[in-house]
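Undergrad: Predicted model, plus sequence, below.
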Amino acid sequence: MQSIRNQILIYLMVGAIILFGLLFVFSDLKLNELPKHIKAQYSEIVNARSDEVAKELKGFIEQITIISKSPIIRSMDLEKIKSYLPNLVLKNKYRNMTIAYPDGRAWSTILDEFDISHQEQYQKIFVEEEECIISQPFYSPYVHESDKPIIIISHSVTDEKNRVIGLVNIVINNEFLNEVVRGMNLKGEAYGWIINKDGVLVAHPDSQGSLKKNIKDYIIDDSNIIDQILEEESGIIEYIDENGENILVFFNKIRESPDWTFLISISEKSIYKEINGVRNTILAAIIIGLILVIAFCFFYSRSLSKPILELKKVFERAANGDLNIRANEKIYNELGLAAKSFNKMLEKIKDLTYRDMVTELYNYNGFFLELPYKMKKLADKKIVTSIVIISIDDFKRINSIHGFDFGDGVLCDFARQLKNFLRGEEIVARFLGDEFILFLYEDDMLTIEERIRKLWNLCSGEVKINDNQFVMRVSIGASVSTDDSIAIEEIIHQATIAKLIVKKMGGNHYRFYDFELEELIKEEQKIENDLYHAIEKNEFKLVYQPIRELATGRNVGTEALIRWTNPLYSKVSPLVLIQIAEQNGLIIEIGRWVLKEACRQNKQWQKEGYSSVIVSVNVSAIQFEQTNFVEMVKEILEETELEPKYLELEITERIAMDRVEEKLLKMKELKSMGVRISIDDFGTGYSSLAYFTRFPIDTLKIDRSFINDMLNDENAKTIVTTIINMAKSIKIKTIAEGVETWEQLEYLKKKSCDQIQGYLISKPVDPHIIVEMFEEEILTN
């Protein structure tokens, strides 16, 4: 073993055999786990699709519920309904809507009067007294599109004594279910289906298929298997078909549906085909790799000192950052092969260093490496150059909805568009994540500005990739330069600032850098720095806006609102203050201060004899999502000795509708403590109507935008009236925000709104003014 050749040969051979053996064992173990993961993936697909259908059905039910409770529908005045119903028909979702009377007379938005007394919904609503039903798909006998199956969702119409006086329904084309089934991107010979409790097809890949066909006509000719699928909520069924092939069926009940089940059928051979292919490929690669390594060991052991030292020098230069170095490949031994492999590796490293592997564009390093050469070629020309940074708005949403593979496809397609936009010596690179950087040039300023406008139009608009269609929105920041003395880093910084401003303004636009933009950023940073020390400098104060009870005319509560008393920023809008605080995380500390100060002030009022006042405090989304939020509220109440029933937390509707189950749990914990819960800005989020009855809330605050428009806009008036009526039906108080005129006050009184808040009563005032209002009430009474 004194020979270096023999030492290298034996050590490398033994090491290679052990390494490749372990690699094979580890790979085989991991591959054996894949079937379980693949089954889980298909189960997730079925659950997701069934949830998608359930969500659609739930949305239809909510909408028809709201419509059935509207004053016009409940009047059952056909003339009014004829002018009202057509305005509610959304052509993309509904085919038509129908109103019917207990005697069977009906009127539709696409038909004149007809008789529905023989139809299913008439029997269910008027005879069996069900509140809402969803029909099975069927072919309409009334319209010329009778070859297209439809679904009817009906809801009873009741009078003030809860007696059924009619029904209203929406007619939906069954095609939306087929689109859900056909829209799945399933590998292999996999198909999606929706069936009812009898096994009859509700939706299927074959658009020409009949609704009367049974699932056993397609994939399962075994009643026991079908019964098992229909009896269980979800699961996986395995069986052998008539050809002797193992088949997997993944199924899940569809919530909100009459009796439907979503399922996917795929052969076991198809689902595991890729695994077997990967196993064979890995085995072949390991064997080939092992053979090559052993062969390499024989050749390499013949090489001694000189070639090794030369290669060592090459390695050292490469390690020091010289990626253009090349090893001598003409050495006719192992070192020659090693040199060749090293050079290939170095090329790969160079690509990894300067190229983006997803889009195959330059990366940021490559952009900086290539840019000087491009600019040198243009040095003798009188041109205007520009650095442009493009950011895809809300790209995370694309990834979360469609997956990262689809997101990579979007980036690749986007990169191809940008490459086609370039000319001459212009370059494009992937900057960071969903951002791209371009170097452009033109003869004059106007032309470069027009070019960037065209670039924004090119990047924005509808995009269709793999049958998925969505709207692409981008934010573009550009910095234009005619001065070669400005460092490229500074130009990129300017373009970045312009892009950030576009983002702050809502995105989906483009903007050129100017000095005012940078000053704006600096000013915002200064505000942020001063805001950081605002609490310790005692620069915050709370003002309070009274909340008046309409029935008694008494001020029963106040809303605490923050103000910044810093002399430099006294005019900064509270909304801007909150936005900056949320961006830098200060909202947690500020929110705690506001809550504690409001509780302290309310306790002080109680000590002065005003014991029935409720103080409302707004809670930001970031603050409410803190894991210790409930504990913090409890700690502040104990510290200020304020009874929980005198504190009301205002949570915006959008906060409540994000991760509903998590928010519902927190609300219940707060409610169990005795704290009151209020939903602020109610009515701005339509989906909340499905959930608000589950929330343990005391008050709904009707958004000021509806109050402002309700006397001039029938839709706003209907929304206000509907919210008040629904709140009363479940014994929740309503507060109208932003009341500014006597006419608004009188209308709200007429509709029995419980409380109001706005400039008509008082603007937000200091605590001592609130005390004066309380004393004036005492004297008046």
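TA: In hand now; what should we look at?
Undergrad: From here on, just use CA atoms for contacts and neighbour counts.
TA: Will do.
Undergrad: Next, count neighbours for the spatially closest residue to residue 248 that is not a sequence neighbour.
TA: With Cα to Cα, 6 or more residues apart in numbering as the measure, residue 238 is the residue that lies nearest to residue 248, at 4.7 Å, once sequence neighbours are left out. Look at residue 238: counted by other Cα atoms under 10 Å, it has 15 neighbours.
Undergrad: same check, this time on residue 576
TA: Using other Cα under 10 Å, residue 576 has 11 other residues around it.
Undergrad: What residues does it make contact with?
TA: Residues near residue 576 by Cα atoms under 8 Å, 6 or more residues apart in numbering: none.
Undergrad: Check the gap between it and residue 528 for me.
TA: 11 Å (Cα to Cα, to the nearest Å).
Undergrad: can you give me the helices for the stretch 151-300 of the chain?
TA: Secondary structure of the stretch 151-300 of the chain by DSSP state H, counting those that start in this stretch: the helices cover 175-182, 223-231, 268-271, 273-300.
Undergrad: hang on, I meant the stretch 401-550 of the chain
TA: Along the stretch 401-550 of the chain, counting by DSSP H, counting those that start in this stretch, helices occupy 404-421, 445-459, 488-504, 515-532.
Undergrad: Would you mind finding the most buried of those helices?
TA: A comparison of those by mean neighbour count, using mean count of other Cα atoms under 10 Å, puts helix 488-504 on top with a mean of 20.
Undergrad: what does it contact?
TA: The set of residues external to helix 488-504 that reach it, using Cα under 8 Å, 6+ apart, is 387-391, 475-481, 508-513, 517-518, 521.
Undergrad: and with 7 Å instead?
TA: Contacting residues not belonging to helix 488-504 are listed as 387-389, 475-479, 509-513, 517-518 [Cα atoms under 7 Å, 6 or more residues apart in numbering].
Undergrad: Then stretch 629-649?
TA: With Cα under 7 Å, 6+ apart, stretch 629-649 has contacts from 596, 599-600, 603, 613-619, 670, 673-678.
Undergrad: Selection in PyMOL covering whichever of those are buried, please.
TA: Of the contacts of stretch 629-649, the buried ones go into a single PyMOL selection, burial set by 16 or more other Cα atoms under 10 Å:
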select buried, resi 596+599+600+603+613+614+615+616+617+618+619+670+675+676+677+678
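Undergrad: Presented hereafter is structure B, for comparison with structure A:
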Amino acid sequence: MTSKHVFKYKLVVQATVIVFILSLIGAIFFIEIKGTLSQQTMQNITQITSYISENIDKSIENSLGEIEILSNYISVYNNRNKEKIHSIIEKQLDNKNSLVKNIHFVNKQGQVLSKNSTNNVSNEEYFKNAILGKTYVSKPVKSDVDGLHYITYSKPLYQEENIIGMVFGSNTIEDITNKINLEIYSDRGNLVIIDNEGNVILSYDEDIMNKNLLKVTSSGDPSNKRIKDDIKRYADHGLEKIYIDNEYRYVGYSRIKTSKGWYVVTSIPAKDFLYNANNIDKIIKISIILVISIGVIIHLYISRIKKINQRKLEKLAFEDHLTGINNYKRFLIEAKDFIIRSNISKYAIISFDIDRFKIINDVHGYHTGDEILKAIADNIRNHMGENTVYGKFSNDLFGIMLCLDNDEKDILRIVKLINNEIANVEFEDKKINIKASIGIYFIEDENIDIKRFIDNANLARTKAKIIQNQNYYVFDTELKQCHHSLIKIEQDIATGIKNNEFSVYYQAKFNIDGSKIVGAEALIRWNHTDMGMISPCKFIPIAEKSGDINLIGRWVFEHVCKKLSEWKHNSYDLVPISINLSRVELYQPDLRQFLQNTVEKYGVDSKLIEIEITETTALNDVDFINRKIKDIKSLGIAISMDDFGTGNSTLSNLKLVDIDILKIDRTLVSDIENDLKSKEMVATIIELSKKLGLEVVCEGVENLEQVQILKHTKCDIIQGFVFARPVDSLEFEHMIKNK
């Protein structure tokens, strides 16, 4: 081999080695860039998906809150005061801050009580759930009229202890998502909402509506199985890379916590984010020699693209699209960072919105409404200094966090600033009267929880809307304790039953001269671990609204049957025990079967059980109640009408319901020794009840003078403090053991 050939050979070897080294460096460089972009893409998709689900979650929660508040207002008025109910609903519809539209009040028969509608919705799921005491949120349903997807919310409506109907309303998923779109990714990005079976319940692509998203991919794909497993076990969020329609796509999913297993799912083609890396791959193949220099250039270029994409993603995720100021999520981040970095000890969160903003939109147009919101955002920018964080939370709701010097003076300064400067918007051609409702929360907590701080400010803002003479309210201890107390009671009912915090007290009933115990009424008591004794007047209405009254009622019934069985075994002289049954419990389809099973389980003579239903419950739906009474009486259980005299009582009502016992309420008995009319009224009720074959019990009897009067009126049974107060089971056992 000649030296020339050797040189050429060495040159080829060297060139080969150099090409190999450069190729290896280029390949490593390419893989590193691709991995970085892929990781950044996955982080961004997870962030966006979580933001969308939280936005929807917050809107659904707020919508349910509006329906509940409206339900509480309407509950003050009975079913006959329709004009007042219409007025309340119209006032709510006029509220520009209202998320819920098309609000209606429905009676217990399913009839819509509206000036503009007489429809019957008794066959609708939202009515069936609400009339059973349940809160209901429907799946999005596309309207044939405007093509929008509507969600329906319903809450039961109570009058005293009884469901008298329900309130329902709706809004669109388009409103809830605040026109969120995925244009930032590309026109090939998708946003859908699915249930926990994978069925698409909302999509802007009509081709995949009502299809199963999880069946689009290969069933053997491990990523597909991971998504299925996550959704089945209600995981909060996740992200996978899946091969769909001949391309790899990033699929992010995040659970909407207030829904029944709904998930927001975003899908973006992987190559849309990795096109620069593909360009690098092509360049490496074309010119191995230049791969390092080209790689450096592309690396810089990709870094720039990543920054641009990041800014776009942050704008979508953290900036209000209309006003350009921080949205709710960015406010949370910046407010927390501000407190951590700052040495200042006093802060306040201010939440304010525009009163009657919906009317402004309706009268002056949505363009004017948008201009008002943008002007308010500009005013906030101009008047807020460096030591502030501000943002637009939703619709016309704004928030500000700022430092304080003097609490009392700063309150007046903040209110004056908002009223006179920030919310003071003028138009040359229009005169619009703009007023704000302001809620203020002073941050005194050691634990930084910005969401809770905002919630407290919003509670104060809601309070400000219903008070007079001022348009602001400062969150105080009373508002906090009331809110927390109600929430804790609702949350702890089921736990209280499980932990044996509930007990049954018994108030004995006596014959007319008090010489003999002839029965007793079972009364529920709750000794809460932290809150102590909680009055039934406080927790029973909450339980009826949440549906937990069924747990309480069935626990009491089983407890009484168990005690009767024990007393029978101990050869005590047994007397009938009466148990209260709410309207919610009466609507349970398995009520008769439960009563029968429980009585048979403990071997109790059904004649020792009485079921008490209130007068209002008995007369709200006479046909339905009589069918339930017939079912219960077929078991040998007697029925008594409780609280007679507290509702719309007329003597003619006694013939409508097939009862065995009439209990005259304490309100009629309390002054019979002093008021002749009351005395004659009670005497007349007893006389008529006797003619109808009813046994009569007078409640709330407190002195012997009342006993003597009732004795002359032929009353059968006395229940009241004059002979016995409610006692626990051990003391009651002693009473019947020695009677």
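TA: In hand now; what should we look at? Quick caveat: nothing in here was measured; it's all calculated off a predicted structure.
Undergrad: overall similarity of the pair, as a TM-score.
TA: Once superposed, the chains reach a TM-score of 0.42 (TM-score structural alignment, normalised by the length of the second structure), with 441 aligned residues with a Cα RMSD of 7.1 Å.
Undergrad: one step back: show only the entries of the contacts of stretch 629-649 of the first structure found in helices.
TA: 596, 599, 600, 603, 670, 673 (DSSP state H).
Undergrad: how about these in a markdown table, adding distance to residue 149 of the first structure?
TA: Formatted as a markdown table, those follow (distance: Cα to Cα, whole Å):
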| residue | distance to residue 149 of the first structure |
| --- | --- |
| 596 | 60 |
| 599 | 60 |
| 600 | 64 |
| 603 | 64 |
| 670 | 48 |
| 673 | 52 |
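Undergrad: Closest to residue 72 of the first structure out of the residues you listed?
TA: Using Cα to Cα, residue 670 comes nearest to residue 72 of the first structure of these, at 38.5 Å.
Undergrad: And the helices of the stretch 151-300 of the first structure: which comes nearest residue 588 of the first structure?
TA: helix 175-182 (42.4 Å).
Undergrad: hang on, residue 255 of the second structure packs against residue 238?
TA: No. The criterion here is Cα atoms under 7 Å, and residue 255 of the second structure misses it with residue 238 at 9.2 Å.
Undergrad: More neighbours: these two, which one.
TA: Just comparing residue 255 of the second structure and residue 238: by other Cα under 10 Å the higher neighbour count belongs to residue 255, 29 against 20.
Undergrad: number of nearby residues for the closest residue in space to that one that isn't next to it in sequence?
TA: By the measure of Cα to Cα, 6+ apart, the closest residue to residue 255 of the second structure outside its immediate chain neighbours is residue 263, 4.4 Å from it. The number of residues packed near residue 263 of the second structure is 28, by other Cα under 10 Å.
Undergrad: Distance of residue 263 of the second structure relative to residue 252 of the second structure?
TA: 10 Å.
Undergrad: Over to residue 443 of the second structure?
TA: Distance from residue 443 of the second structure to residue 252 of the second structure, by Cα to Cα: 36 Å.
Undergrad: higher neighbour count, those two?
TA: Between residue 443 of the second structure and residue 252, counted using other Cα under 10 Å, the more crowded position is residue 252 (27 against 19).
Undergrad: Rebuild the helices of the stretch 151-300 of the first structure as JSON lines, extending it with distance to residue 60 of the first structure.
TA: Output for these, formatted as JSON lines (distance: least, Cα to Cα, whole Å):
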{"stretch": "helix 175-182", "distance to residue 60 of the first structure": "13"}
{"stretch": "helix 223-231", "distance to residue 60 of the first structure": "24"}
{"stretch": "helix 268-271", "distance to residue 60 of the first structure": "36"}
{"stretch": "helix 273-300", "distance to residue 60 of the first structure": "41"}
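Undergrad: any chance of those helices in JSON lines, plus distance to residue 722 of the first structure and mean neighbour count?
TA: Shown next, in JSON lines, are these (distance: least, Cα to Cα, whole Å; neighbours: other Cα atoms under 10 Å):
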{"stretch": "helix 175-182", "distance to residue 722 of the first structure": "30", "mean neighbour count": "18"}
{"stretch": "helix 223-231", "distance to residue 722 of the first structure": "39", "mean neighbour count": "15"}
{"stretch": "helix 268-271", "distance to residue 722 of the first structure": "52", "mean neighbour count": "17"}
{"stretch": "helix 273-300", "distance to residue 722 of the first structure": "56", "mean neighbour count": "15"}
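Undergrad: Ok, which of these comes nearest residue 771 of the first structure?
TA: helix 175-182 (59.8 Å).
Undergrad: Tell me which residues of stretch 7-18 of the second structure come out buried.
TA: Per 16+ other Cα under 10 Å, stretch 7-18 of the second structure contains no buried residues.
Undergrad: tell me what whatever helix or strand residue 126 of the second structure lives in is packed against?
TA: Element membership for residue 126 of the second structure (DSSP states H and E) is helix 125-131. Applying 3 or more Cα pairs under 7 Å, 6 or more residues apart in numbering; DSSP states H and E, we find helix 125-131 of the second structure packed against strand 136-137, strand 149-159, strand 162-172.
Undergrad: buried stuff in it?
TA: Across helix 125-131 of the second structure, burial judged by 16+ other Cα under 10 Å covers 126, 127, 128, 129, 130, 131.
Undergrad: what about the strands in the stretch 51-200 of the second structure?
TA: According to DSSP state E, counting those that start in this stretch, the stretch 51-200 of the second structure carries its strands in the segments 101-107, 136-137, 141-142, 149-159, 162-172, 190-194, 200-203.
Undergrad: Between which two of the contacts of helix 488-504 of the first structure is the distance greatest?
TA: Farthest pair in the contacts of helix 488-504 of the first structure (Cα to Cα) is 509 and 518. Separation: 18.1 Å.
Undergrad: Name the residues of the one helix or strand residue 226 of the second structure maps to that are buried.
TA: For residue 226 of the second structure, the host element (DSSP H and E) is helix 222-232. Neighbour-count burial for helix 222-232 of the second structure flags 223, 224, 227, 228, 230, 231 (criterion: 16+ other Cα under 10 Å).
Undergrad: Could you check how far residue 338 of the first structure is from residue 166 of the first structure?
TA: Remark: distance between residue 338 of the first structure and residue 166 of the first structure (Cα to Cα) = 86 Å.
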